[in-house]
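*Asks:* A structural model of the following input is requested.
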Amino acid sequence: MIPDKVVADAASAVVDVRPGSTVAVGGFGLAGIPWFLIEALLEQGADDLTVVSNNCGVDGGGLGLLLEQRRISRVIASYVGENKEFARQYLAGEVTVELTPQGTLAERLRAGGAGIGAFFTPTGVGTVVAEGGLPWRYRPDGSVALASPAKEVRTIAGRPMVLEESIVADVALVRAAVADRAGNCRFHRSARNFNPAVATSGRLTIVEAERLVEVGDLDPDDVHLPGVFVQRVVPLAPDQASRKEIEKRTIRERRA
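*Replies:* You can find the predicted model right below:
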């Protein structure tokens, strides 16, 4: 019998996320982020969270909402970027930030989902990524309170490579274009981004789906994320599914 993983709403899906959890979140900028699962987690109240995501949303949106409410104590990300409050908290020593090369972050998540404890990569060799000293947390006076440790470097096939540990999250939050009741998912173009790797890394993976279909409606070749990695599916209403905000909009006047 195929399990039905659909839950009533986002609030029901995140009700048991505990304070201190490690939460991996899909998306790149605002593309493909799980808007409603993030907002449900904000309402749920869990704090002291370690968040693993490419970036940390924007001011007033996405993971930026959790930052503004001081619900995040540690971030593992590749980009501070568009969020001024994120940058402020990092430089003021209010949040620990483990900056990680973007491809390495994706592979750490994928490896965690595949049961691989660590891997060697040439990315970061000869830099503070491998040699240590990257500021993870500042003091209010601007001095470094916590810096990254040095990592093992080994020569493999004639190339120096650095050892990176995989990431296994307590909870993974992702957004899919289509999901069936068994949790099989398809993503839409660039909105796929980090979502599959994030989903596989979670012990508990929750998907918000723009469209819910029955098992068998998705062609096997169209499945980007097998349902075996998913525990809960939240179907979105049409107005929710259409919510796709843009970080920056640049326009110009049309010439007559």
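
*Asks:* all contacts plus neighbour counts: C-alpha atoms, from now on.
*Replies:* Fine.

*Asks:* if I look at residue 242, how far off is residue 189?
*Replies:* If you measure residue 242 against residue 189 using CA to CA, to the nearest Å, the figure is 15 Å.

*Asks:* actually, residue 214.
*Replies:* Residue 214 sits 22 Å away from residue 189 when distances are taken as CA to CA.

*Asks:* check residue 65 too.
*Replies:* Going from residue 65 to residue 189 by CA to CA gives 26 Å.

*Asks:* neighbour count winner among those two?
*Replies:* Per other CA atoms under 10 Å, whichever of residue 65 and residue 189 has more neighbours is residue 65, with 20 against 9.

*Asks:* three-state assignment of that one?
*Replies:* Three-state call for residue 65 (DSSP: H, G, I helix; E, B strand; the rest coil): helix.

*Asks:* for stretch 4-21, could you pull out the residues that count as buried?
*Replies:* 5-7, 9-11, 13-14, 17-18, 20-21 (16 or more other CA atoms under 10 Å).

*Asks:* which of the residues you listed fall within helices?
*Replies:* If you go by DSSP state H, the buried residues of stretch 4-21 have 10-11, 13 in helices.

*Asks:* quick one more, to check against the first:
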Amino acid sequence: MDKVVGSAAQAVAGIPDGAVLAVGGFGVCGIPSGLIAALVEAGTGGLRVVSNNCGLDDWGLGLLLRAGRIVRMTSSYVGENKEFARRYLSGELEVELTPQGTLAERLRAGGAGIPAFFTPAGVGTQVEEGGLPWRYAPDGSVAVASPPKEVRAFRGGRYLLEEAITADYALVRAAVADRHGNCVFHAAAANFNPLAAMAGRVTVVEAEQIVEPGQLDPDRVHLPGVFVDRVVAADPDDRRIERRTVRPAAEPPVPAEASASPAAKEN
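*Replies:* I've put the predicted structure just below:
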């Protein structure tokens, strides 16, 4: 039952070229950066990745992308990554853009054994009609386009059929995990990490804190250990802020005594 391994390299051992990966995180929050770095070091390539976004140019999945290891992305957001845009527009990268809620539900459905579902998201757009550029040719024409989706009516509304997503491996980051793989996520990191974990046939977790079985309150567990195969310690300080904005420090308030006039003080 002890699923803890000694290093990130051990945790990603066996992931082959061409694997489908479900990777947790939201923006740069809850990114399994240690596992991604270990994959970069291992030289694994030809990867087809399902993740909300593709990290930054110099961090997270952006490191695999920059090294040319990712051939396809299924994502809902691709901002903040110039290398991603360059590879997509030059035809080096295939990209399936999916509405964010739909992407989350496709992962959850995959983990729950539901093959497909209907959703109103995308009705009346190119998501329904097809023709979205998945991959460009070197001359700028569309080499691969999205297919049209099946539409059905329910209770007077139109809905699109979306297929579930399963992955060969899932890479996720937890705030706390026990040795049996039960996981707790922090704040926004809970958005995609549990869903990615459910969708992976083999799920690898890097956790900022590893505790003994029984130390986690069962009511606090976000991801049961039945979904987890390997656990490795993460660097708790390996985090990023996607966009830092600051403002000048506010002037400290002037005490009432100091602001009173001399005459007022005498009275």
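
*Asks:* rewinding a little: between the buried residues of stretch 4-21 of structure 1, which is closest to residue 251 of structure 1?
*Replies:* residue 10 (34.8 Å; CA to CA).

*Asks:* what does that closest one correspond to in structure 2?
*Replies:* Here residue 10 of structure 1 is matched to residue 8 in structure 2, going by TM-score structural alignment.

*Asks:* so what's that match up against?
*Replies:* If you count contacts by CA atoms under 8 Å, 6 or more residues apart in numbering, residue 8 of structure 2 has them with 34-35, 38, 206, 232-233.

*Asks:* so which of the residues you listed sit within helices?
*Replies:* Among the contacts of residue 8 of structure 2, the residues falling in helices (DSSP H) are 34-35, 38.

*Asks:* present these as JSON lines; the columns should include neighbour count.
*Replies:* As requested, these are arranged in JSON lines below (neighbours: other CA atoms under 10 Å):
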{"residue": "34", "neighbour count": "24"}
{"residue": "35", "neighbour count": "26"}
{"residue": "38", "neighbour count": "18"}
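
*Asks:* turn those into CSV, including distance to residue 72 of structure 2.
*Replies:* Supplementary listing: those in CSV, determined by distance: CA to CA, whole Å:
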residue, distance to residue 72 of structure 2
34, 21
35, 19
38, 20
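
*Asks:* and the residue nearest to residue 9 of structure 1 when sequence neighbours are not counted, how far is that from residue 117 of structure 1?
*Replies:* Excluding the flanking residues, the one nearest residue 9 of structure 1 by CA to CA, 6 or more residues apart in numbering is residue 234, at 5.6 Å. To residue 117 of structure 1, residue 234 of structure 1 is 30 Å away according to CA to CA.

*Asks:* comparing those two, which residue is more hemmed in?
*Replies:* For residue 234 of structure 1 versus residue 117, neighbours defined as other CA under 10 Å are more numerous around residue 234 (27 against 14).

*Asks:* the more buried one -> structure 2?
*Replies:* Counting by TM-score structural alignment, residue 234 of structure 1 lines up with residue 232 in structure 2.

*Asks:* list the contacts of its match.
*Replies:* Counting by CA under 8 Å, 6+ apart, residue 232 of structure 2 has contacts 4-8, 11, 204-207.
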